[in-house]
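In: Coordinates only, no sequence provided:
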């Protein structure tokens, strides 16, 4: 049976964000934060606090095939009273700060202001209001101030992660597959929830990924839902999917599962690798695949080891 674990690990090294890129992001973020902080102090006398959120904060961010990636940064207005200014006005302040910071024009969206950088990434500035001992409220241009707690989601994810970092790698594999297909594939948030709820830990990443796909397929075949586990809780993220879009995803998931099963049954990496590369794209490292017979052996899943969110990830 072909063991492609080392190819998956090398693939993970290719698709995850490198430390130089992370450092570049942090530098851009810090400078942008200062601009936003000064703007809100000048315009409304507000003191802001900031928190990374989303895939960067959870360390599941990937480098897309077109090299254009995004990160989310939460800006929190502190205080017991909701700001008197309209959300439209507050977004305009974010826009002004962004325009003063970069030469590329920002984009005002319902839930954020998107700031573009010439290094081919963008930062989504998401504005919140935070009372003491209360959940944050998102400044949504259409829905008003709505409950939303991205830090709660990060804590939920970290509590279910393993010390070896396999869950984070599996999430990256799903995101890279979606990036390869583009189109009507689920979002990174949906894949993060599905993978976390259905993860099948194993010493081998190829086996873990295949068995997690199978678990997701079984779950969605029974009931095609994906509920957000944190505030706003119980929102079905598949709620707006048409039957056509559901079928599109399930058909591609079934096809990937079939290829994964075939890959595991083949005698060597050289024969098995194209089965994985067919779905992951050309970045999956078939150039490293070896043409030698694998020993037949069991790949039963080991006991799950719960991660302490404070510990370093073994990636």
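Out: It's in. Because the structure is predicted, anything quoted here is derived from the model rather than measured.
In: C-alpha only now, for contacts and for neighbours.
Out: Will do.
In: Pretty sure residue 130 sits against residue 81.
Out: No. Residue 130 is not in contact with residue 81 according to C-alpha atoms under 8 Å; the separation is 9.0 Å.
In: Between those two, point out the one with more neighbours.
Out: Remark: of residue 130 and residue 81, residue 130 carries more neighbours, 21 against 10, as counted by other C-alpha atoms under 10 Å.
In: Once you drop chain neighbours, what's closest to the more buried one?
Out: Spatially, and ignoring its direct neighbours in sequence, residue 130 is nearest to residue 136 (4.6 Å; C-alpha to C-alpha, 6 or more residues apart in numbering).
In: again, but for residue 33
Out: residue 50 (7.6 Å).
In: sec struct for the one you found, please.
Out: Remark: residue 50 carries the secondary structure label strand [criterion: DSSP: H, G, I helix; E, B strand; the rest coil].
In: and what of the one 10 residues further on?
Out: Each residue gets one of three states, and residue 60 gets coil by three-state DSSP.
In: gap between the two ends of stretch 8-23?
Out: End-to-end distance of stretch 8-23 (C-alpha to C-alpha, to the nearest Å): 25 Å.
In: do stretch 128-144 as well
Out: So stretch 128-144: terminal residues 11 Å apart, C-alpha to C-alpha.
In: before we move on, what about stretch 96-106?
Out: So stretch 96-106: terminal residues 9 Å apart, C-alpha to C-alpha.
In: Any buried residues in it, and which?
Out: 97, 98, 99, 101, 106 (16 or more other C-alpha atoms under 10 Å).
In: go on, stretch 271-284?
Out: For stretch 271-284, by 16+ other C-alpha under 10 Å, it's 271, 272, 273, 274, 275, 276, 277, 279, 280, 281, 283, 284.
In: Surely the fifth one is in a helix?
Out: Yes. Counting by three-state DSSP, residue 275 falls inside a helix.
In: then this one, side by side with the first:
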């Protein structure tokens, strides 16, 4: 069995870098301050807060885009004093106009179904207008013309509480799950919050070894939904806060492709956990998580020995000292 320390190394590697977190903070702070300074819109604002994986601390570093930029996704919630009598399309247009008015350092890319998409050199942001609805919120849906129930603070509280149930291991497992999806993509969906809920439902709460916990989670997901998928049936999985179906945007084709990946990689993960040979186990885990999963100690020692020999041959001495552990990466990491 591969030591738990290897999974901790991987988690450290895919964690948001301090640079990316700082860039994200600058980007969303700029947007929030911009809206509060708009004469025609500031009277509509009752508050604002962050949402999504950034707020729930379940993000992984983002991909580098075609231009070589690393831009995380940040969701900004703007609490407004609009009412359900206001047309969702009008509300989104008002917000878009306020954002376009002398926007500083960002570009309004488009009006989405329920948000405004912004692009900056530091981050990509979705700005979402909502109205208070008791202890929860409603969000405008321009396609249906209705206001839909949502509860970002409830999701944050749920994520925090479930992570406590797992003794702090739920969020790392979510990050491993998201990284696995990136390395072994089966389509656009499911993603994000769906993966978090699946982790909370099907990962073992008391398993402390991340490899075993991940293997069991994939096995449990397959066991729970594979039969329905074979019959072209997509399950209903309820939002833990508002009770709606979190798979509503996932097509049956996307769900079946996802389930096929779950089955294949559950087998790889179990083979990794069952192997007594460290090299074989590592090979299987690198099939699951990609080349960033740390190599075996044998490989590391061999590389270190090779470097030592080259250094001695070049400098005429073998007095170089190499660290016992793999050096931490210095290249900035982001999250998504």
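Out: Thanks, I have the structure now. What you see is a predicted model, and the numbers here were worked out from it, not measured in a lab.
In: Superposed, what's their TM-score?
Out: In this superposition the chains share a TM-score of 0.81, using TM-score structural alignment, normalised by the length of structure 1; 283 aligned residues with a C-alpha RMSD of 2.4 Å.
In: which among the buried residues of stretch 271-284 of structure 1 gets closest to residue 155 of structure 1?
Out: Nearest to residue 155 of structure 1 among the buried residues of stretch 271-284 of structure 1: residue 280, at 28.9 Å, using C-alpha to C-alpha.
In: What is the aligned counterpart of that closest one in structure 2?
Out: In structure 2, the residue matched to residue 280 of structure 1 (TM-score structural alignment) is residue 289.
In: Now its match. Nearest residue, chain neighbours left out?
Out: In space, and not counting its chain neighbours, residue 289 of structure 2 is closest to residue 180: 5.3 Å by C-alpha to C-alpha, 6+ apart.
In: max-length helix in structure 1?
Out: helix 19-44 (DSSP state H).
In: Buried residues, it. List them.
Out: Those would be 25, 28, 29, 32, 33, 35, 36, 37, 38, 39, 40, for helix 19-44 of structure 1 by 16+ other C-alpha under 10 Å.
In: Secondary structure element holding residue 212 of structure 2?
Out: Following DSSP states H and E, one finds residue 212 of structure 2 within helix 210-230.
In: Name all residues that make contact with the residue nearest to residue 130 of structure 1.
Out: Listed by C-alpha atoms under 8 Å, 6 or more residues apart in numbering, the contact set of residue 136 of structure 1 reads 76, 128, 129, 130, 147, 148, 149.
In: Map residue 247 of structure 2 across to structure 1 for me.
Out: Per TM-score structural alignment, residue 247 of structure 2 is aligned with residue 237.
In: And for its match, nearest residue in space, chain neighbours not counted?
Out: Using C-alpha to C-alpha, 6+ apart, the closest residue to residue 237 of structure 1 is residue 226 (5.5 Å).
In: How about residue 100 of structure 1?
Out: Per C-alpha to C-alpha, 6+ apart, closest to residue 100 of structure 1 is residue 35, 7.9 Å.
In: Mind jotting down where the helices sit in the stretch 101-250 of structure 1?
Out: 150-160, 166-181, 188-198, 205-222, 243-265 (DSSP state H, counting those that start in this stretch).
In: winner for burial among those helices?
Out: helix 166-181 (a mean of 23; mean count of other C-alpha atoms under 10 Å).
In: so it matches what in structure 2?
Out: Against structure 2, helix 166-181 of structure 1 falls on residues 169-184 (TM-score structural alignment).
In: Which residues outside that stretch are in contact with it?
Out: 11, 14, 57-60, 162-164, 191-192, 195-196, 199-200, 205, 208, 210, 213-214, 261, 288-290.
In: Might you report the residue contacts of residue 190 of structure 2?
Out: Residue 190 of structure 2 neighbours (C-alpha under 8 Å, 6+ apart): 247, 250, 254, 255, 258.
In: what's the closest of these to residue 72 of structure 2?
Out: Residue 72 of structure 2 lies nearest to residue 250 out of these, by C-alpha to C-alpha, at 23.0 Å.
In: Quick check, that closest one in contact with residue 192.
Out: No. Using C-alpha under 8 Å, residue 250 of structure 2 is not in contact with residue 192, being 12.0 Å away.
In: anything in contact with each of the two?
Out: In contact with both residue 250 of structure 2 and residue 192: no residue, using C-alpha under 8 Å, 6+ apart.
In: List the contacts of the host helix or strand of residue 287 of structure 2.
Out: Following DSSP H and E, one finds residue 287 of structure 2 within helix 278-289. For helix 278-289 of structure 2, the external contacting residues (C-alpha under 8 Å, 6+ apart) are 1-2, 179-180, 183-184, 265, 268-269, 271-275, 292-296.
In: Using JSON lines, please lay out the helices of the stretch 101-250 of structure 1 together with distance to residue 110 of structure 1.
Out: Below are these laid out as JSON lines (distance: least, C-alpha to C-alpha, whole Å):
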{"stretch": "helix 150-160", "distance to residue 110 of structure 1": "17"}
{"stretch": "helix 166-181", "distance to residue 110 of structure 1": "23"}
{"stretch": "helix 188-198", "distance to residue 110 of structure 1": "18"}
{"stretch": "helix 205-222", "distance to residue 110 of structure 1": "30"}
{"stretch": "helix 243-265", "distance to residue 110 of structure 1": "24"}
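In: Okay then, goodbye and thanks.
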